[in-house]
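Enquirer: pasting the sequence and the predicted coordinates here, then a few questions.
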Amino acid sequence: MLPVPWGASRWAVGLGALILGMMLAVQVRLQRVVPPPTDTNQLLTLLRTEDARKQALTREVAHLQALLNQRMTAAAAARRLSRELTTAQILAGTVPVHGPGIEVQWSNGTAPPGYQLTDIDLLLMVNELRAAGAEAISINGQRITALSEIRQAANYIVINDTQEDPPFTIDAIGPPKTLRDALTLPGGLVSVSQQEGRSITVSLRSMLTIPATTAPSLSYAKAGPS
């Protein structure tokens, strides 16, 4: 066998070392790009855990939103019922009220006996005021409601079981100018009263207070369908 020259041997060793180095470099790169199986499993587990947590938070948000909607709906219903109750109490006259309106002072004045104030005159006044938008009315401090009685009895007028005589002070809460115009239009109660000798004045009021009436006890009327 012929001996290998020293230069060729050294060149072969260098080439082998270069190839070995390149193989080691490629292996290191592959380890960086592709994680070991253990790291991949941990990453998948973490992703699944985060996805489950996200779904749980989404369900919790939906649950809380539903609770909020229910409470808002219940609060709105409570406010609506409260307004309806207040309106019913005002219309029934069971609570005192205040607001703008008119004050009417009405007396017999110089009217002869046949033209003096009667229960019919007061009923006409109440009807005119209600038609003009009055929301609460009182006569001499007596709250007038759907169950109020206004009737002639001998020489006086009974209002809510109370004997009343002229002069009458009539308070009405509602649109002041509309109420006044309803009474003072040509041929209305004011002009007729003045023609017949009765004294009547209508004054606008920015604030009136009308008391409550005693709530009646019902023995026969029942709420709801029969």
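Expert: Nice, thanks for sending it over.

Enquirer: contacts and neighbour counts: CA atoms only from here.
Expert: Fine.

Enquirer: residues contacting L189?
Expert: Residues near L189 by CA atoms under 8 Å, 6 or more residues apart in numbering: M125, L183.

Enquirer: sec struct for L57, please.
Expert: Recorded secondary structure, L57: helix (DSSP: H, G, I helix; E, B strand; the rest coil).

Enquirer: so what's the residue count around it?
Expert: When neighbours are counted by other CA atoms under 10 Å, L57 registers 12.

Enquirer: quick one: it and L43, what's the gap?
Expert: According to CA to CA, to the nearest Å, L57 stands 21 Å off from L43.

Enquirer: same question, M125
Expert: Here the criterion is CA to CA. By it, M125 lies 88 Å from L43.

Enquirer: more crowded one of those two?
Expert: Neighbour count, other CA under 10 Å: between M125 and L43, M125 has more, with 18 against 13.

Enquirer: which residues touch that one?
Expert: M125 neighbours (CA under 8 Å, 6+ apart): L189.

Enquirer: that one: helix or strand, and which one exactly?
Expert: Following DSSP states H and E, one finds M125 within helix 119-131.

Enquirer: can you pull out the helices in the protein?
Expert: According to DSSP state H, the chain carries its helices in the segments 6-33, 37-92, 119-131, 176-184, 189-195.

Enquirer: can you tell me which of those helices is nearest to A215?
Expert: helix 37-92 (8.0 Å; CA to CA).

Enquirer: quick check: which helices or strands does that closest one pack against?
Expert: Using 3 or more CA pairs under 8 Å, 6 or more residues apart in numbering; DSSP states H and E, no helix or strand is in contact with helix 37-92.

Enquirer: distance from that helix to the middle of the chain?
Expert: Centroid separation for helix 37-92 versus its chain: 23 Å, with CA atoms, centre = their mean, to the nearest Å.

Enquirer: got another, please set it beside the one above:
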Amino acid sequence: MHRWKRSLALPVTLVAIALGFLISLQAQTQKNVSAAEQISTERMGQMKSVLSNSQAQNVKLQEDHRVLLEQLDAARKKVGTDPQLLAQLKQLQILEGIQAVEGPGIQISIDDRSQKALFPLSPDDIARLINTLKFAGAEAISINGQRIVGSTAIVLSGSSTILVNTIPINRTEGIPYELDAIGDQDTLLDYFSKLEASTLKQNGQTVSITRKTLSIPSYKGAYVFKEAKPIVP
């Protein structure tokens, strides 16, 4: 009898331990479920708060947008009637090159197709010629009909095609390079003759410079700013 009791003692103890563990595990699981429900409830409350704030901000942004549109419309109307502002706008358009202009200046014709020419003009040569005219005070410059502006790129495409504002300007037949520059004619003529014309002629290129009243077209491209933004004071 005692032996039978001793043989049952160990299994009963193990069952009791296992039962206690299951009861403890169930209690902990219930606790975790309750905590998760509480967290879910708190998060739902936070999401509702964020949504409410976003809706309020959206209403404010729409109102700000409406006010800005009204201010812009008023500014446009003011520019259209205020002679001083209208004159300033024209000056800015000329400076940006988006306004066609006319005035006294010089027209430079350069032919690099002669057999005497040691080598044809390169993009670097053209950029140097344009910089010389700028240094001489040119107020507007074009080459073969392309207006030179701050964003103008002069590059070589392929082996011989020169692009200005992404447009080919060098021609294999008929017409040489033609540089038009509006500004003080005496200064432009003096600078270009002394700094550029003599070197071009030494390289076998034909150069002629004429004083003229010129018409220079506007820049036909588009200004695109991806990174640069105005600084708001």
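Expert: Structure received. Predicted model only: the values in this text are computed from it and were never measured.

Enquirer: now the TM-score, please.
Expert: Laid over one another, the chains give 0.60 as their TM-score (TM-score structural alignment, normalised by the length of structure 1), with 148 aligned residues with a CA RMSD of 2.2 Å.

Enquirer: returning to what we had before: quick one: the helix holding M125 of structure 1 aligns where in structure 2?
Expert: Aligned by TM-score structural alignment, helix 119-131 of structure 1 corresponds to residues 123-135 of structure 2.

Enquirer: where's K222 of structure 1 relative to L91 of structure 1, distance?
Expert: Per CA to CA, K222 of structure 1 is found 18 Å from L91 of structure 1.

Enquirer: before we move on, back to that, so for T213 of structure 1, which of the helices of structure 1 sits nearest?
Expert: The closest of the helices of structure 1 to T213 of structure 1 is helix 37-92. By CA to CA, the value is 8.5 Å.

Enquirer: just to revisit the earlier point, tell me which of K222 and L91 of structure 1 has more neighbours.
Expert: Neighbour comparison, K222 of structure 1 and L91: the larger count goes to L91, with 15 against 8 (by other CA under 10 Å).

Enquirer: test my guess that the more buried one contacts R130.
Expert: No. At 11.5 Å, L91 of structure 1 does not count as touching R130 under the criterion of CA atoms under 8 Å.

Enquirer: start to end distance for stretch 200-213 of structure 2?
Expert: End-to-end distance of stretch 200-213 of structure 2 (CA to CA): 24 Å.

Enquirer: one step back: just the buried residues of the helix holding M125 of structure 1, please?
Expert: D119, L122, M125, V126, E128, L129, R130 (16 or more other CA atoms under 10 Å).

Enquirer: same thing with stretch 207-227 of structure 2?
Expert: By 16+ other CA under 10 Å, the buried positions in stretch 207-227 of structure 2 come out as V207, I209, R211, T213, L214, S215, I216, P217, S218, Y219.

Enquirer: can you tell me how far the equivalent of the last one over in structure 1 is from Q89 of structure 1?
Expert: Y219 of structure 2 is assigned T213 in structure 1 as its aligned equivalent, the criterion being TM-score structural alignment. To Q89 of structure 1, T213 of structure 1 is 11 Å away according to CA to CA.

Enquirer: and for these two, which residues touch both?
Expert: Joint contacts of T213 of structure 1 and Q89 (CA under 8 Å, 6+ apart) are V95.

Enquirer: residue contacts, A111 of structure 1?
Expert: Applying CA under 8 Å, 6+ apart, we find A111 of structure 1 in contact with E196, G197, R198.

Enquirer: and those residues as CSV, adding distance to Y115 of structure 1 and neighbour count?
Expert: Formatted as CSV, the contacts of A111 of structure 1 follow (distance: CA to CA, whole Å; neighbours: other CA atoms under 10 Å):
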residue, distance to Y115 of structure 1, neighbour count
E196, 6, 16
G197, 8, 16
R198, 8, 20
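
Enquirer: quick check: of the residues you listed, which lies closest to S148 of structure 1?
Expert: Relative to S148 of structure 1, the closest of the contacts of A111 of structure 1 is R198; by CA to CA it sits at 24.7 Å.

Enquirer: in structure 2, what residue corresponds to the closest one?
Expert: For R198 of structure 1, the aligned position in structure 2 is Q205, judged by TM-score structural alignment.

Enquirer: list the contacts for that match?
Expert: I110, D111, D112, R113, S114, K116, A117, L118.

Enquirer: for structure 2, which segments count as strands?
Expert: Assigned by DSSP state E, structure 2 shows strands spanning 101-111, 140-143, 146-147, 154-157, 161-164, 167-168, 177-182, 206-216.

Enquirer: mean distance, the second one to its aligned residues in structure 1?
Expert: Once the two are superposed, strand 140-143 of structure 2 sits an average of 0.5 Å from its aligned residues in structure 1 (mean CA distance after the TM-score superposition for structure 1).

Enquirer: center of structure 1 - which residue?
Expert: R79 (5.0 Å; CA atoms, centre = their mean).

Enquirer: residue contacts, that residue?
Expert: R79 of structure 1 neighbours (CA under 8 Å, 6+ apart): none.

Enquirer: what of T38 of structure 1?
Expert: Not one residue lies near T38 of structure 1 by CA under 8 Å, 6+ apart.

Enquirer: what's the counterpart of it in structure 2?
Expert: T38 of structure 1 maps onto no residue in structure 2, with residues paired by TM-score structural alignment.

Enquirer: and the gap between M22 of structure 1 and Y220 of structure 1?
Expert: Distance of M22 of structure 1 to Y220 of structure 1, given as CA to CA: 108 Å.

Enquirer: K54 of structure 1 now?
Expert: Taking CA to CA as the measure, K54 of structure 1 falls 63 Å from Y220 of structure 1.

Enquirer: likewise L185 of structure 1?
Expert: In this view, L185 of structure 1 and Y220 of structure 1 are 42 Å apart by CA to CA.

Enquirer: now swap in V97 of structure 1 and tell me
Expert: V97 of structure 1 sits at a distance of 29 Å from Y220 of structure 1 (criterion: CA to CA).

Enquirer: what of L20 of structure 1?
Expert: The span separating L20 of structure 1 from Y220 of structure 1 equals 111 Å under the rule CA to CA.
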